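Novice: got a structure for you, letters missing:
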């Protein structure tokens, strides 16, 4: 079978690469063509574009790069039609991917599968019309999405398990912090007796610029008792981090986020998958997310967002397990105060750890990539026959 996959950022690259690996287990003749990153490239196939050419965040950056974004989208659509895959598999990144789905559905009979469903329960719920029209099968990794899609919108989906839970569990099963001795790339073995406060400031430049300075300022008073270690995003060069951490005593480590969390006492984390990873490692955290025009954004959050929380931890638990400092509540003083509350010996720390147990229970132990790959290959090998050729309605 021929699979065309699209992932528009680092987390999508990770999840899509794991799905590719699982697809090869079920389909020994699997061929891949994709927009993605280095992890997907390691699984084989042909990379059409790197996700770095797509990943722009915020109104102004998107506007400035609009010609490039539209050009990449146009090339991707034409490339799919020319290659004629047996399936198109989209991973998150809805602004780009839903446009691709619409094009593929309108001009071909190629099935469109969406792995890591768009988070329309938080924002732009009207997109359900596009999903119903253009997506053949939707694969969810968040259990609370099932009632949202099936009961509220009458659209059946597959909850296949949560890959982050599986990945963290797999890492912890073969990892020993005592054997590692906190030998991180920039680590000082002599300082390894200190606890660690981890900083996870996002994977995009704008996120880092908005959040990291306040995070660093908030942890200054704790640096006598703790090492402060920043998890570097793979797509961000060291020089960019240097402009923020130079002279502060903050260490930066690359390709060691899981090792860092496994050894950390507490963490400051931006929203996203990182909040869930931190919870699954059992590290108490403060969720920090600075926004432009804080009071306006706070108003919009109260009146336009469809959910009470922004962190996956709280959304999965359906309760406030972790403190979210967002928009008008984001400040150095608030971050510092909440960090102090979750350090060892504080009641809030123990309460948060109990909340993490409920998150783990709700996620379950299913293997998401394996389940999704089994379902996808089963669908493609059904009554219509194997290696079904996509009939293109528009020649290029």
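Specialist: Perfect, thanks for sending it. The structure presented is a predicted model; accordingly, all values stated were derived computationally and were not measured. Numbers count the residues shown, from 1 in each chain.
Novice: make it CA atoms for all contacts and neighbour counts henceforth
Specialist: Fine.
Novice: Summarise which helices and strands whichever strand or helix holds residue 336 is packed against.
Specialist: Element membership for residue 336 (DSSP states H and E) is helix 332-341. Other elements packing on helix 332-341 under the criterion 3 or more Cα pairs under 8 Å, 6 or more residues apart in numbering; DSSP states H and E are helix 205-219, strand 266-269, strand 285-289, strand 323-326, helix 347-363.
Novice: Tell me the buried residues in that helix?
Specialist: Across helix 332-341, burial judged by 16 or more other Cα atoms under 10 Å covers 332, 335, 336, 338, 339, 340, 341.
Novice: Give me the neighbour count for the spatially closest residue to the fourth one that is not a sequence neighbour.
Specialist: This means residue 338. Closest residue to residue 338 apart from its sequence neighbours, by Cα to Cα, 6 or more residues apart in numbering: residue 286 at 6.6 Å. Residue 286: 26 surrounding residues under other Cα atoms under 10 Å.
Novice: now residue 237
Specialist: Neighbours of residue 237 using other Cα under 10 Å come to 12.
Novice: next one: residue 307
Specialist: Neighbours of residue 307 using other Cα under 10 Å come to 13.
Novice: Would you check how far apart it and residue 331 are?
Specialist: Remark: distance between residue 307 and residue 331 (Cα to Cα, to the nearest Å) = 22 Å.
Novice: One more: residue 173?
Specialist: In this view, residue 173 and residue 331 are 37 Å apart by Cα to Cα.
Novice: Looking at these two, which has the bigger crowd around it?
Specialist: Between residue 173 and residue 331, counted using other Cα under 10 Å, residue 331 has the larger neighbour count: 19 against 8.
Novice: Can you name the residues that contact that one?
Specialist: Neighbouring residues of residue 331 by Cα atoms under 8 Å, 6 or more residues apart in numbering: 214, 325.
Novice: which residues in the stretch 101-250 of the chain form strands?
Specialist: For the stretch 101-250 of the chain, strands defined by DSSP state E, counting those that start in this stretch occupy the ranges 112-115, 137-140, 158-159, 195-200, 226-232.
Novice: Pasting the second one now:
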């Protein structure tokens, strides 16, 4: 009998995880058959998506409300399809508002085994989410090494399978040289600036980053600022150019084929001597490239007040958490001001080596040098069936 897997993802990051997991399952079991919802990468592994994954890729209350009835109908349709198919396992990937509602309905109507890929960040806030999740999820595939005990304490099986950042390609020395030549950068030290990928982030952070970088460059005029723009916000970042240092190099993804821009971005990360970045998983991309960083983020006032009261951790940067250090400086909330950011960048420029060891430990703990995360995830699913 073939192994029947119903798998679903709701956004591009989940599609990447799903594609790698499906490839791993196909490597370990030639008789595997897939059904479900996914994007291009999952479809490339043989999934015929029941509807376009983009229907689920909505974020924020304002975006969700107009589509609430449609999303609710898709949740019900998907759960009914799972129960009708009776697969050996249902694998839901991230997108908890969709995934966990589907899993809950499936559990209420069957005894199908459920696996959720990407543990909720209960170590950061709202720890009771794990207990609620355990009512409908049998197994969790965790990206971070300290997550399994937290999931197991709530009553679920949990396997650390490695973070996908460890399997991403890194720029070669030749690619770095080519990048410098292509953009006439010579041997100038480079400062990478990453103000976010969402319009709300860039609107809040762009002017602050620009002012901070101008202040830093006043004392370090030898540094060139490089900004690999995210496609959804390229025009917005460029519109803020007057507030940024004059010789800032803005890299526009719309000017290149996707693979070419990905290579340029990798080279920019690897070629840079230090970075200023918005808070998020980009800190792990910088760690993979061994690029020391300052993390900054300006929250909405209400969000910041809630976070201060509910947060269970004293840092938001994954490098600090995974390495169990606090070497990456953070300018968050009211501290996200140009003067303070420039001060932290100045200190980093004078002693960048302080972060190197922590970044190396982070990559090692996330699975660098071991089996690819997608294959580890596949093995974890099969081992517990």
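Specialist: Alright, I've got the coordinates. A quick note: this is a predicted structure, and the numbers were derived from the prediction, not measured.
Novice: now what about the TM-score between them?
Specialist: After superposition, the two chains reach a TM-score (TM-score structural alignment, normalised by the length of the second structure) of 0.84; 366 aligned residues with a Cα RMSD of 2.8 Å.
Novice: which residue is nearest the centroid of the second structure?
Specialist: residue 281 (4.4 Å; Cα atoms, centre = their mean).
Novice: distance of the aligned residue in the first structure for that residue from residue 38 of the first structure?
Specialist: Aligned counterpart of residue 281 of the second structure in the first structure: residue 273 (TM-score structural alignment). Using Cα to Cα, residue 273 of the first structure is found at 19 Å from residue 38 of the first structure.
Novice: again, but for residue 241 of the first structure
Specialist: 21 Å.
Novice: Quick check on these two: which one has the bigger neighbour count.
Specialist: A direct count of neighbours by other Cα under 10 Å for residue 241 of the first structure and residue 38 places residue 241 higher, at 19 against 15.
Novice: Pull the contacting residues for that one.
Specialist: By Cα under 8 Å, 6+ apart, the contact set of residue 241 of the first structure is 232, 252.
Novice: now swap in residue 238 of the first structure and tell me
Specialist: Residues in contact with residue 238 of the first structure (Cα under 8 Å, 6+ apart) are residue 232.
Novice: residues near residue 170 of the second structure, how many?
Specialist: Residues lying near residue 170 of the second structure (other Cα under 10 Å) number 16.
Novice: any idea how far the closest residue to it other than its chain neighbours is from residue 290 of the second structure?
Specialist: Nearest residue to residue 170 of the second structure in three dimensions, chain neighbours excluded: residue 266, at 6.2 Å (Cα to Cα, 6+ apart). Computed as Cα to Cα, the residue 266 of the second structure to residue 290 of the second structure distance reads 12 Å.
Novice: quick revisit: including distance to residue 373 of the first structure and mean neighbour count, could the strands of the stretch 101-250 of the first structure go into a markdown table?
Specialist: Formatted as a markdown table, the strands of the stretch 101-250 of the first structure follow (distance: least, Cα to Cα, whole Å; neighbours: other Cα atoms under 10 Å):
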| stretch | distance to residue 373 of the first structure | mean neighbour count |
| --- | --- | --- |
| strand 112-115 | 10 | 24 |
| strand 137-140 | 10 | 24 |
| strand 158-159 | 12 | 20 |
| strand 195-200 | 31 | 26 |
| strand 226-232 | 31 | 23 |
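Novice: Just send those strands back as JSON lines, with distance to residue 262 of the first structure too.
Specialist: As requested, these are arranged in JSON lines below (distance: least, Cα to Cα, whole Å):
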{"stretch": "strand 112-115", "distance to residue 262 of the first structure": "28"}
{"stretch": "strand 137-140", "distance to residue 262 of the first structure": "27"}
{"stretch": "strand 158-159", "distance to residue 262 of the first structure": "28"}
{"stretch": "strand 195-200", "distance to residue 262 of the first structure": "10"}
{"stretch": "strand 226-232", "distance to residue 262 of the first structure": "12"}
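Novice: quick one: contacts of stretch 247-258 of the first structure?
Specialist: Contacts of stretch 247-258 of the first structure (Cα under 8 Å, 6+ apart): 168, 171, 184-187, 216, 227-234, 241, 245.
Novice: nope, stretch 46-60 of the first structure is what I meant
Specialist: For stretch 46-60 of the first structure, the external contacting residues (Cα under 8 Å, 6+ apart) are 7-10, 32-37, 41, 62, 65, 69, 72, 76, 204, 206, 235.
Novice: now stretch 198-210 of the second structure
Specialist: With contact meaning Cα under 8 Å, 6+ apart, stretch 198-210 of the second structure is reached by 193, 195-196, 232-233, 236-237, 240-241, 243-245, 276, 278, 297-298, 336-338.
Novice: according to the alignment, it goes to what range in the first structure?
Specialist: If you align by TM-score structural alignment, stretch 198-210 of the second structure falls on residues 204-216 of the first structure.
Novice: Just the buried residues of the matching stretch, please?
Specialist: Of the residues in stretch 204-216 of the first structure, 204, 205, 207, 208, 209, 210, 211, 212, 214, 215, 216 count as buried by neighbour count, 16+ other Cα under 10 Å.
Novice: out of those residues, which one sits closest to residue 139 of the first structure?
Specialist: Lowest distance from residue 139 of the first structure to those (Cα to Cα) belongs to residue 204, with 25.6 Å.
Novice: For residue 101 of the first structure, see how far away the closest one is.
Specialist: Computed as Cα to Cα, the residue 204 of the first structure to residue 101 of the first structure distance reads 25 Å.
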